[in-house]
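Quick one: sequence and predicted model below, then my questions.
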Amino acid sequence: MTDPAQYRPAPGSIPTEPGVYKFRDPSGRVVYVGKAKNLRARLSNYFQDLSQLHPRTRQMVTTASQVEWTVVASEVEALQLEYTWIKRFDPRFNVKYRDDKTYPVLAVSTGERIPRAFFYRGPRRKGVRYFGPYSHAWAVRETLDLLTRVFPVRTCSKGVYNRHESLGRPCLLGYIDKCSAPCVGKVSEQEHREIVKGFLRFMAGHTDAVVRDLNARMHEAAAEMDFERAARLRDDLQAVQKITEQQAVVLGDGTDADVIGVWADELEAAIQMFHVRAGRIRGQRGWVVERTEDGDEALAELLQTFLIQFYSDAVEQEESAAGLEEKIDRRGVDQESHQSTPWTRDDGIHRVVPKEVLIDREALDLERTKEMLGTLRGAAVDLRVPQRGDKRALMETVQKNAKDALRQHKMKRVGDLSARSQALQELQEALGLEQAPLRIECTDISHIQGTDVVASLVVFEDGLPKKQDYRRYHIKEAAGDGHSNDVASIAEVTRRRFARHKEDVRALPDEADEARFEDEANPEQEQQRRFAYPPQLFVVDGGAPQVAAAQAVFDELGIVDVALIGIAKRLEEVWVPGDDEPLILPRNSQAMYLIQQLRDEAHRFAINFHRQQRSKRMRASELDAVPGLGQARRKALVQHFGSVKKLKAASVEEIAGVKGFGPKLAQACFEALHGADGGASKS
């Protein structure tokens, strides 16, 4: 813990112009980024009596050891630079706009050869169209179940598709006409893409044409006395109408708008957003964030920061997806419907930023925020607080959702927050640390009888996993040729991790270069930053021998500011370097639960990596290195002989008899299976 008075800038040295500032900890890591109209006035607030500061702000200034700033020409530039630095440095004390839950979506894998529709939660990926988010998982599944009556698109996984393709018969959905069964050639790839095209157009909002077409076909079937087909089309029409009714019109003028409401207490704030497109609510999202300051002005600033960060991220994702258009067009996916969705580009206008953004309170610097949103959209954006009518009524609904989301979040998180704080405090006291171990790293080794020896490194910050900082290692020196030394493996991982730390500290760019507004984020430098600061606590999976090996590496590299412990599986004992007896933590203590969670996560991550490596090795074939022998020919070869054993028993002449194999390729295959000497003796 540091005293802010020790690094407080000299009186009069802080400029009064607009700018962006960074607080760094003793390791040089950026822990907070902020902006200000007047840098001197804003930074002075951080160096007042600690008892007057918000608890989170107090923790930040006592964690930091220096502050630096960059002056910019205007407040808009300050907004842009703040967003850039938050993305680049991922400061721990900045407000994180995390979804209050993972919303389910309906996804269509347009980038696949045979696209499929499926239920999905998680981060967005290239080559996939998303519709939603929906409020409940059942809503996605019901929508998909109803739509496959009208648009029988593929919904199965790749494994199921490949299995039925090889069997030559469709799955149950293919038999009941809820899938067009492209796996067995019931429809061609192009015909299936036409079905996908209709599915995408319907989900993008073009429902009238589908309803008209179903009505016409139903009456035509009835006129031809084909009542069975007419009844099936009637059911399809009812399914389409049911989906359409679920997207009720809330704004009669066909408005495209995002409606954003905020509800807050003294510690946290909930943000709710309704996406309204063509007058209908097409999606809902929510976030819960910690507050760093009290008062209405702080809430207005929080809303402004949210608007800039959310829409900047959305435009960035849209631009990265725009590169798929050429690929999508080449594969024959519906280009027109791809462009007609409200989330994609059209004539340089970013549709992810709607024409109207309705908020429940005025954001800080409303005009400048509106100007920046207009720059992101490529056209004017109407940012305002609705005063009356349907839009005001909808805003009240959004605010009610925000209030309810905050209440549910409090009920869900109160136990978690207190438990994590208690666990970190107990660890600090048990290990005699100067401060709570806010960043903890843990490593584990995985192998089977000395083969495919790998290690994992998992990272917890504030008692929660930080998965983007996880690392995997191939053990190079302490294992190989069927043998493994777990103690030496722990030493190797520890040495590689902290040797990398020392290298990356030296390799960090000059602070003057970092401060340049024009500087682009460098992914390589970003990786360096993640290892340029050490954890407060390093945990190894094992007992006294593993801890002693890791401590020897610490001594070798001169690592003195990192606490080290080991966790032994048998009795859950905690081993500290230099102690002959283990430290026994109470079985029901939060500190023990946290260490167990760390160890189990490292174990899981290591086992998964080991399985991947083992599976990769087992899939390797002796025929992989034969030039001119691709996957199709390898498959044909095994199918012709019936098994690998019979293939190995075959002569060069028998291999040459397989369709597509000449004498030269047959000889190469034989030599790959038997070696050059065996090939010479049998040819």
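Received, thanks.

C-alpha from now on. contacts and neighbour counts both.
Noted.

so where's the longest helix in this protein?
Looking across the chain with DSSP state H, the single longest helix is helix 389-431.

just how off-centre is that helix within its chain?
Helix 389-431 has its average C-alpha position 21 Å from the chain's average C-alpha position, going by Cα atoms, centre = their mean, to the nearest Å.

what comes into contact with whichever helix or strand comes after it?
Counting by DSSP states H and E, the next helix or strand C-terminal to helix 389-431 is strand 439-448. With contacts defined as Cα atoms under 8 Å, 6 or more residues apart in numbering, strand 439-448 is touched by 453-463, 486, 489-490, 493, 535-541, 598-599, 602-603, 606-607, 610.

With stretch 478-486 instead?
The contact list for stretch 478-486 (Cα under 8 Å, 6+ apart) reads 445, 449-451, 453, 488-489, 492, 546.

Farthest pair within these?
Among those, the pair separated by the greatest distance (Cα to Cα) is T451 and Q546, at 20.1 Å.

between those two, who's got more neighbours?
Set T451 next to Q546 and count neighbours by other Cα atoms under 10 Å: Q546 wins out with 24 against 17.

Please enumerate the helices of the stretch 101-250 of the chain.
Applying DSSP state H, counting those that start in this stretch to the stretch 101-250 of the chain gives helices spanning 137-150, 158-167, 172-175, 189-203, 208-223, 227-246.

Got another one to weigh against that:
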Amino acid sequence: MADPSTYRPEPGEIPDSPGVYRFRDEHRRVIYVGKAKSLRQRLANYFQDLAGLHVRTRTMVTTAASVEWTVVSTEVEALQLEYSWIKEFDPRFNVKYRDDKSYPSLAVTLNEEYPRVQVMRGPKKKGVRYFGPYAHAWAIRETVDLMLRAFPVRTCSAGVFKRSAQIGRPCLLGYIGKCCAPCVGRVTAEEHRELAEEFCDFVAGHTGSYLRRLEREMKQASEEMEYEKAARLRDDMDALKRAMEKSAVVLADATDADLIAVAEDELEAAVQIFHVRGGRVRGQRGWVTDKVEEIATPELVEHALQQLYGEESGEGVPKEVLVPALPEPPEPAAQWLGERRGSAVSLRVPQRGDKRALMETVERNAQQALALHKTKRASDLTTRSRALEEIAEGLGLDSAPLRIECFDISHFQGDDVVASMVVFEDGLARKSEYRRFQIKSVAGQDDVRSMHEVVSRRFRRYLQEKRRTGEWGGEGEEPAEGEGPEPAEGSAAGAGARDEDGRPRKFAYPPQLIVVDGGRPQVAAARSAMDELGIDDVAVCGLAKRLEEVWLPEEEDPLVLPRTSEGLYLLQRVRDEAHRFAIRYQRSKRSKSLKASPLDAVPGLGASRKQALLKHFGSLKRLRAATVEEICEVPGVGRKTAETVAAALVTKSSGPAVNTATGEIVEEE
């Protein structure tokens, strides 16, 4: 535990101007980011008597080893810089709202030639228009199903779309009138895009003009005695009205607004957001956070605004944002929102009328979310704490292993050997810390040598970082060029891979426990790799799949934990996650290395007959050399198909061979 007085700046060193400050720990990790109107006054609050600090603020300042700051011109700049640093460094002590569930959104992929309507979760993609989020995926599907009658936009996957285009027949939705079937040319790409844009306008709340237009067309068709067309338009109107009824009208003036409510106690806070578009509730979401320090409702609201609108722009930011309390001062936050929207945004507290009544509903939802979260977390915290204590007791550790790293090796019949490293902190997966390794110096199915290599690379990187920051003066082997691990795809590490202090990609801090997927040989290899580098303060164990035995270095017999042990269950989850991540990486590498087969271009040749051809001849090279008569000998292949296959292969001067057992492309003989 550090003494804050050891790194406290002199009062005259801190400027009395707006800025953003960062606290770092002994490993140079950024653990807290904050902003202030006056850096001097704000930082002085952290360096007072520890007994007068909030318990979590006291933990933060005693964990930190240094503080630094950056001066900016205005409070708006401070707000923007604080948000970017929180996203970049992911500080452990900052207010970080966690979604209490994964909310689905209705998405229209306007970035594709033929836009598709679908349900999406996760981060937003460029060129895709989103509506929601919604509480349930089934609610989106029901609404879309009703609207497809009037807006028959494509909803199929890329594979189904391509398949229908190849065979010249639409899918079922095309036959029943719920898709305009652009795959077979019933409409042009421009007509389909116009239909998708009308769908977006209707979902966005511009419903009145479209319904009036349908009504005029229905009456006109009736007057012209086109009764079938009039009946179809009538049914389209009914379907759209039923879809609209699923979103209750809450504001009569067709307002576009977001309502944010907060429920809090001394340690935690829950935030609920209602998205109102066109006077109707179009989406709802909720967040929960730990209160690291004594933070008031205005500051919680400001952090919620950052979380909600930090990645949004344009129509993603509504004209009006209603909150329970205004940030102090409110002008920088309102100006920041206006810059993201491109026009002025009203940020205010509702005082009376329908908006105040709706805010009370949102507040009740926040209170219920906080109560439910506290009930769940009490159970989760107790279970995780017991699991870590059981692991520490079973392995003979001095304290509970708060950071666990697990390694697994994966390959395909000795080729494409890769490894994974997953990280669990406080018993929870920390996916931004996951890493992937390519094993190049070990050939074949040698998991022991591969494990030795990957553990060596991980800890050589650790020692390199320690030397670079001047925190370790020992001698050690420098990692070879290109030897470092790859960050997990889509992780924060991948986004912040530049060589600066405090980035998530660095390995300047070790785990308390290393878990390897395997038995005694793999454990010995990992321990040997660490001994060679002089790492003696990290425990190692292995979990064998056969009997779920725990192996320790230099022990003749395994440790058998009870089947009901929470510690064993946590080790299994860590091991299974490492195995899943390694398999995923290995498969992605293998799929990228495969080339398209010339047989894919043969019309009417399905997977079964392709497999039969490859099994009969053994490779594409032999198939290419075969005559039409020899190809006809394959069961199920007629002369016409044989002639088509032979012609297709003749047009290819060369091509990859295919493994007869798996159907995968390999090098030709």
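Received the coordinates, thanks. What you see is a predicted model, and the numbers here were worked out from it, not measured in a lab.

Tell me how the two chains score on TM-score.
Once superposed, the chains reach a TM-score of 0.81 (TM-score structural alignment, normalised by the length of the second structure), with 611 aligned residues with a Cα RMSD of 3.6 Å.

Check how far the longest helix of the first structure sits from its aligned residues in the second structure, on average.
Taken over the aligned residues, the distance from helix 389-431 of the first structure to the second structure averages 2.3 Å (mean Cα distance after the TM-score superposition for the first structure).

Give me the helices and strands touching that helix, please.
With contacts defined as 3 or more Cα pairs under 8 Å, 6 or more residues apart in numbering; DSSP states H and E, the packing partners of helix 389-431 of the first structure are strand 257-264, strand 268-277, strand 280-290, helix 590-619.

quick one: which of the ones you listed is nearest D555 of the first structure?
D555 of the first structure lies closest to helix 590-619 among these, at 23.8 Å (Cα to Cα).

ok and that closest one relative to helix 389-431, angle-wise?
Relative orientation of helix 590-619 of the first structure versus helix 389-431 (axes from the mean of the first three to the mean of the last three Cα atoms, to 10 degrees): 100 degrees.

how about D213 of the first structure, what's its partner in the second structure?
Mapped onto the second structure by TM-score structural alignment, D213 of the first structure lines up with R213.

Give the aligned equivalent of G542 of the second structure in the first structure.
Alignment note: G542 of the second structure maps to G566 in the first structure; criterion TM-score structural alignment.

Wait, a strand at that match?
Yes. With DSSP: H, G, I helix; E, B strand; the rest coil as the criterion, G566 of the first structure is assigned to a strand.

any idea how far the spatially most central residue of the first structure is from S320 of the first structure?
For the first structure, the residue nearest the mean C-alpha position is P123 (4.3 Å; Cα atoms, centre = their mean). Per Cα to Cα, to the nearest Å, P123 of the first structure is found 14 Å from S320 of the first structure.

do P465 of the first structure as well
From P465 of the first structure to S320 of the first structure the distance is 27 Å (Cα to Cα).

Check R497 of the first structure too.
Distance, R497 of the first structure to S320 of the first structure, by Cα to Cα: 32 Å.

With neighbour numbers in mind, choose between these two.
With neighbours defined as other Cα under 10 Å, R497 of the first structure and S320 compare such that R497 has more, 16 against 10.

any idea which element that one lies in?
Take DSSP H and E as the rule and R497 of the first structure turns out to sit in helix 486-507.

helix or strand right after that helix?
Next along the chain after helix 486-507 of the first structure, taking DSSP H and E as the criterion, comes helix 511-514.

So for that next one, what gets flagged as buried?
Judged by neighbour count using 16 or more other Cα atoms under 10 Å, helix 511-514 of the first structure contains no buried positions.

what about A552 of the first structure, how many neighbours?
A552 of the first structure: 16 surrounding residues under other Cα under 10 Å.

Kindly state which residue of the second structure is aligned to it.
Superposed on the second structure with TM-score structural alignment, A552 of the first structure falls opposite S528.

how close does that match get to V540 of the second structure?
Distance from S528 of the second structure to V540 of the second structure, by Cα to Cα: 11 Å.

and what of A497 of the second structure?
28 Å.

Kindly report the same for A601 of the second structure.
52 Å.

One more: T361 of the second structure?
For T361 of the second structure relative to V540 of the second structure (Cα to Cα), the value is 52 Å.

Neighbour count for those two, which is higher?
Shown here are T361 of the second structure and V540; by other Cα under 10 Å, V540 has more neighbours (22 against 13).

what sits against that one?
Contacts of V540 of the second structure (Cα under 8 Å, 6+ apart): 513-516, 523, 526-527, 552-553.

roughly how far apart are the residue lying closest to it once chain neighbours are set aside and L397 of the second structure?
Among residues not flanking V540 of the second structure along the chain, I514 sits closest, at 4.7 Å (Cα to Cα, 6 or more residues apart in numbering). With distances taken as Cα to Cα, I514 of the second structure is found 12 Å from L397 of the second structure.

In JSON lines: the helices and strands packed on helix 389-431 of the first structure, plus distance to N45 of the first structure and mean neighbour count.
Conversion of these to JSON lines gives the following (distance: least, Cα to Cα, whole Å; neighbours: other Cα atoms under 10 Å):
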{"stretch": "strand 257-264", "distance to N45 of the first structure": "22", "mean neighbour count": "24"}
{"stretch": "strand 268-277", "distance to N45 of the first structure": "21", "mean neighbour count": "22"}
{"stretch": "strand 280-290", "distance to N45 of the first structure": "19", "mean neighbour count": "21"}
{"stretch": "helix 590-619", "distance to N45 of the first structure": "35", "mean neighbour count": "18"}
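
for those, which one sits closest to T16 of the first structure?
Closest of these to T16 of the first structure is strand 280-290, at 28.3 Å (criterion: Cα to Cα).

The helix or strand just after that closest one packs against which elements?
Later in the chain than strand 280-290 of the first structure, the nearest helix or strand by DSSP H and E is helix 296-322. Helices and strands touching helix 296-322 of the first structure, by 3+ Cα pairs under 8 Å, 6+ apart, are helix 75-89, helix 366-377.

for helix 296-322 of the first structure, the distance to its chain's centre please.
Put simply, helix 296-322 of the first structure sits 17 Å off its chain's centre (Cα atoms, centre = their mean).

now do stretch 56-71 of the second structure
29 Å.

What residues sit buried inside it?
For stretch 56-71 of the second structure, the neighbour count (16+ other Cα under 10 Å) marks 56-67, 69, 71 as buried.

Out of those, flag the one nearest to L110 of the second structure.
Nearest to L110 of the second structure among those is V71, at 41.0 Å by Cα to Cα.
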